[in-house]
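K.L.:
here's a sequence, model it:
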Amino acid sequence: MEQKNILISPLDWGIGHAARCIPIINNFINQGCSITIFASEEINNFFKIRFGENIFYINDKSKPFSYNKKISLLKIFHFALKMKKNTIVENRLCAELCENKKYDLIISDNRYGFKHDNIKSVLITHQLMPIPPFIFRFSKPIIKNYLKKIFSSFSEVWVPDYKKPDGLAGKLSHVNFKIPNLKYINPLSRFEKLEINSLPIDENKILLISSGPKNHRKIISKNFASIFEKIPNINVFIIGTTPFETKNKKINTIESPSDNEIFELITTSSIIIAGAGYSTIMDLYALKRSAILVPTRGQTEQIYLSKLHEKNMLIARKFKTLKIMLENLKETSYLLKKKEENFNIFN
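P.N.:
Sure thing, here's the model as predicted:
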């Protein structure tokens, strides 16, 4: 039987989109498929740590898509124009890649333009209907019609969530309009097939999972480190950011940990602090760990997801709240343990 060639391209917005592609890549490798990744240099380095020379890598040198925290009608209009331009660029890049090599399947994680009219193209997304800022709620019908057009241009749309409402993404992935080519493929986590070990939890170990774009990760990590420096008798591990100077020698930064290292840190840390991104939430649920979720200001998706998971997680919407939580480590650790005892996917 002829080997199938598969082209995969995740959105360059932090590591989350790449991380949730890992189970899909593993599945295709087990089927004997040839995998090519088209992504930024940082994302490709992330995959190289995990797959080595078992797959092919092509660096995407186009400018990564970015978001602006400051909201105005002009910025929303500029955002829409930039998104349309990005979609055209992605479509052109995909066409060029398909001219140089024959692919049997294209998988795009949240890249709306990365598809080919003559090749089966799949879009992975958990946001079937994003949540606009409240003052722009009037734009919902426009967004809905735009996305329906995007979804219909792909052969299939794969949603990494349970079909049963509310799943893990709630109304983001469960909508009231029909998408004929929609498939729910259940949550995707790189840890889903790893056995949860019986290593004891270290009561003095705190883990910060830094996520989002590279510059954002470094700023957030430095801000959090300023809290840790004032807390005695703790060992802090910050993953996903470049090392930076700190007064506290017990703060350890690991820029590119392996999945086994991350797995060990998540399963043995007393307190886990993370953003409220969907990929992070899928990983926490796969390992049945409660954490302090810190939604990024201005990101309606993360604000919504943090509210949705309040039963299983602690939420720190403000830096001041997180500081109070960490200054009361024993109480915070106790609250997280109680949530884990009653951990439930379907609230």
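K.L.:
drop to CA atoms for contacts and neighbour counts, all remaining ones
P.N.:
Fine.
K.L.:
wait, what's in contact with I35?
P.N.:
By C-alpha atoms under 8 Å, 6 or more residues apart in numbering, I35 lies in contact with N5, I6, L7, I8, I25, F28, I29, I55, F56.
K.L.:
run this one through as well so I can compare:
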Amino acid sequence: MKKRILVAPLNWGLGHAARCIPIINALIENGFEPMIASDGAALTLLQKEFPRLSSIELPSYDITYTKNGKFLKLKLLTNTPKLINAIKAEKKSTKNIIENNSISGIISDNRLGVYSKKVPSVFITHQLKVLSGSTTWFSTKVHEKFIKNFNACWVPDVETDVNLSGKLGRPETFEIPTTYMGTLSRFEKRYVNIVNDLLVLLSGPEPQRTLLENKLLGELKNYAGKVVFVKGLMEKEQTIQLIGNITIYNFMTSSLLEKTINESALVISRSGYTTVMDLAKLGKKAFFIPTPGQFEQEYLATRLTELNLVPSCSQETFTLEKLKDVNDFKGLQSFEHETNFEELFSLF
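P.N.:
Just a heads-up that it's a prediction; the model follows:
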């Protein structure tokens, strides 16, 4: 019988689930049987990508953002008891899954309670250093304490000085065995004709996803080129709406999204780390608008702007005029690095 591996991404935007897609494919190619565990949009995405795999719903962290980014840190702090209860609930669920499904190993992408002492458990994160302003030292230590429950930590980045995660993936001290697995993307670069002037990719927790959607739709009314707009709403059926020069999708599955990104001259998106990895793999020009108050996205956007790769600005200051800045930036490029999945999976 094939060894069954539980793959459990956090449901916080679509990034964690999206970067698990190449891992799930690699598990299948290496003779394992993946089982999917998550909740909400993340679970829906993976169920659509892998309809033949068994899946199970985990308790939700139920994280929402504030309308004003300045208060996000305070809201996350006040939500700490709810978060701790969710982690306890998913630990209980994980125990039941292990007992009832003959699980041989666990790959958790940022789900802090999905581990077991009975089987090898891996934690995936690009945030070994968890930015939170003046409390970064504390949030990093708390995160490290949770990761110590796992047998190994995999970082989706390269170990070289030139990398994508910057200081996020390189803390001053870190006591847990860590492997830099290389950048992950579900996409492949295709040399095709450009048919879209602009592609908008949205994702992330509410209400900030909707706030940016409304902002961009308002601005793009005056855009002369051809626009494809993907809302990032994982609904039961795909919908397509045409408003002037803008074609709006509620969501796209991987094959269509890969095709659309390759065929687009410019991408506007959040500066989530999975999006950064995807656009680097495809060598795209981009414009980043970080989620207000999310220190990690603000850091990544600022870093890539300072490296003269991708321009960025805050959500409230974005205007169509700012897209002219793109011509002065190099765009993202991928690293020549092949992930050795066979070696990584030897843990199981």
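K.L.:
related to what we said a few turns ago, the contacts of I35 of the first structure into a markdown table, with extra columns for neighbour count and secondary structure?
P.N.:
Shown next, in a markdown table, are the contacts of I35 of the first structure (neighbours: other C-alpha atoms under 10 Å; DSSP: H, G, I helix; E, B strand; the rest coil):
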| residue | neighbour count | secondary structure |
| --- | --- | --- |
| N5 | 17 | strand |
| I6 | 18 | strand |
| L7 | 24 | strand |
| I8 | 22 | strand |
| I25 | 20 | helix |
| F28 | 15 | helix |
| I29 | 15 | helix |
| I55 | 15 | coil |
| F56 | 16 | strand |
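K.L.:
L207 of the first structure: which of the residues you listed is nearest?
P.N.:
For the contacts of I35 of the first structure, the closest approach to L207 of the first structure (C-alpha to C-alpha) belongs to I25, at 27.3 Å.
K.L.:
returning to what we had before: out of the contacts of I35 of the first structure, which is nearest to N235 of the first structure?
P.N.:
Nearest to N235 of the first structure among those, with distances taken as C-alpha to C-alpha, is I25, at 34.2 Å.
K.L.:
identify the residue nearest that closest one in space, chain neighbours excluded?
P.N.:
I35 (7.5 Å; C-alpha to C-alpha, 6 or more residues apart in numbering).
K.L.:
which SS class is the one you found?
P.N.:
strand (DSSP: H, G, I helix; E, B strand; the rest coil).
K.L.:
how near is it to A274 of the first structure?
P.N.:
Distance, I35 of the first structure to A274 of the first structure, using C-alpha to C-alpha, to the nearest Å: 31 Å.
K.L.:
over to F237 of the first structure?
P.N.:
12 Å.
K.L.:
now do the shared contacts for those two.
P.N.:
With C-alpha under 8 Å, 6+ apart, F237 of the first structure and A274 have common neighbours L208.
K.L.:
OK, contacts around the counterpart of K167 of the second structure in the first structure?
P.N.:
Alignment note (TM-score structural alignment): K167 of the second structure maps to K171 of the first structure. Residues in contact with K171 of the first structure (C-alpha under 8 Å, 6+ apart) are M129.
K.L.:
also the one 4 residues further on?
P.N.:
Contacts here follow C-alpha under 8 Å, 6+ apart; on that basis V175 of the first structure touches L128, M129.
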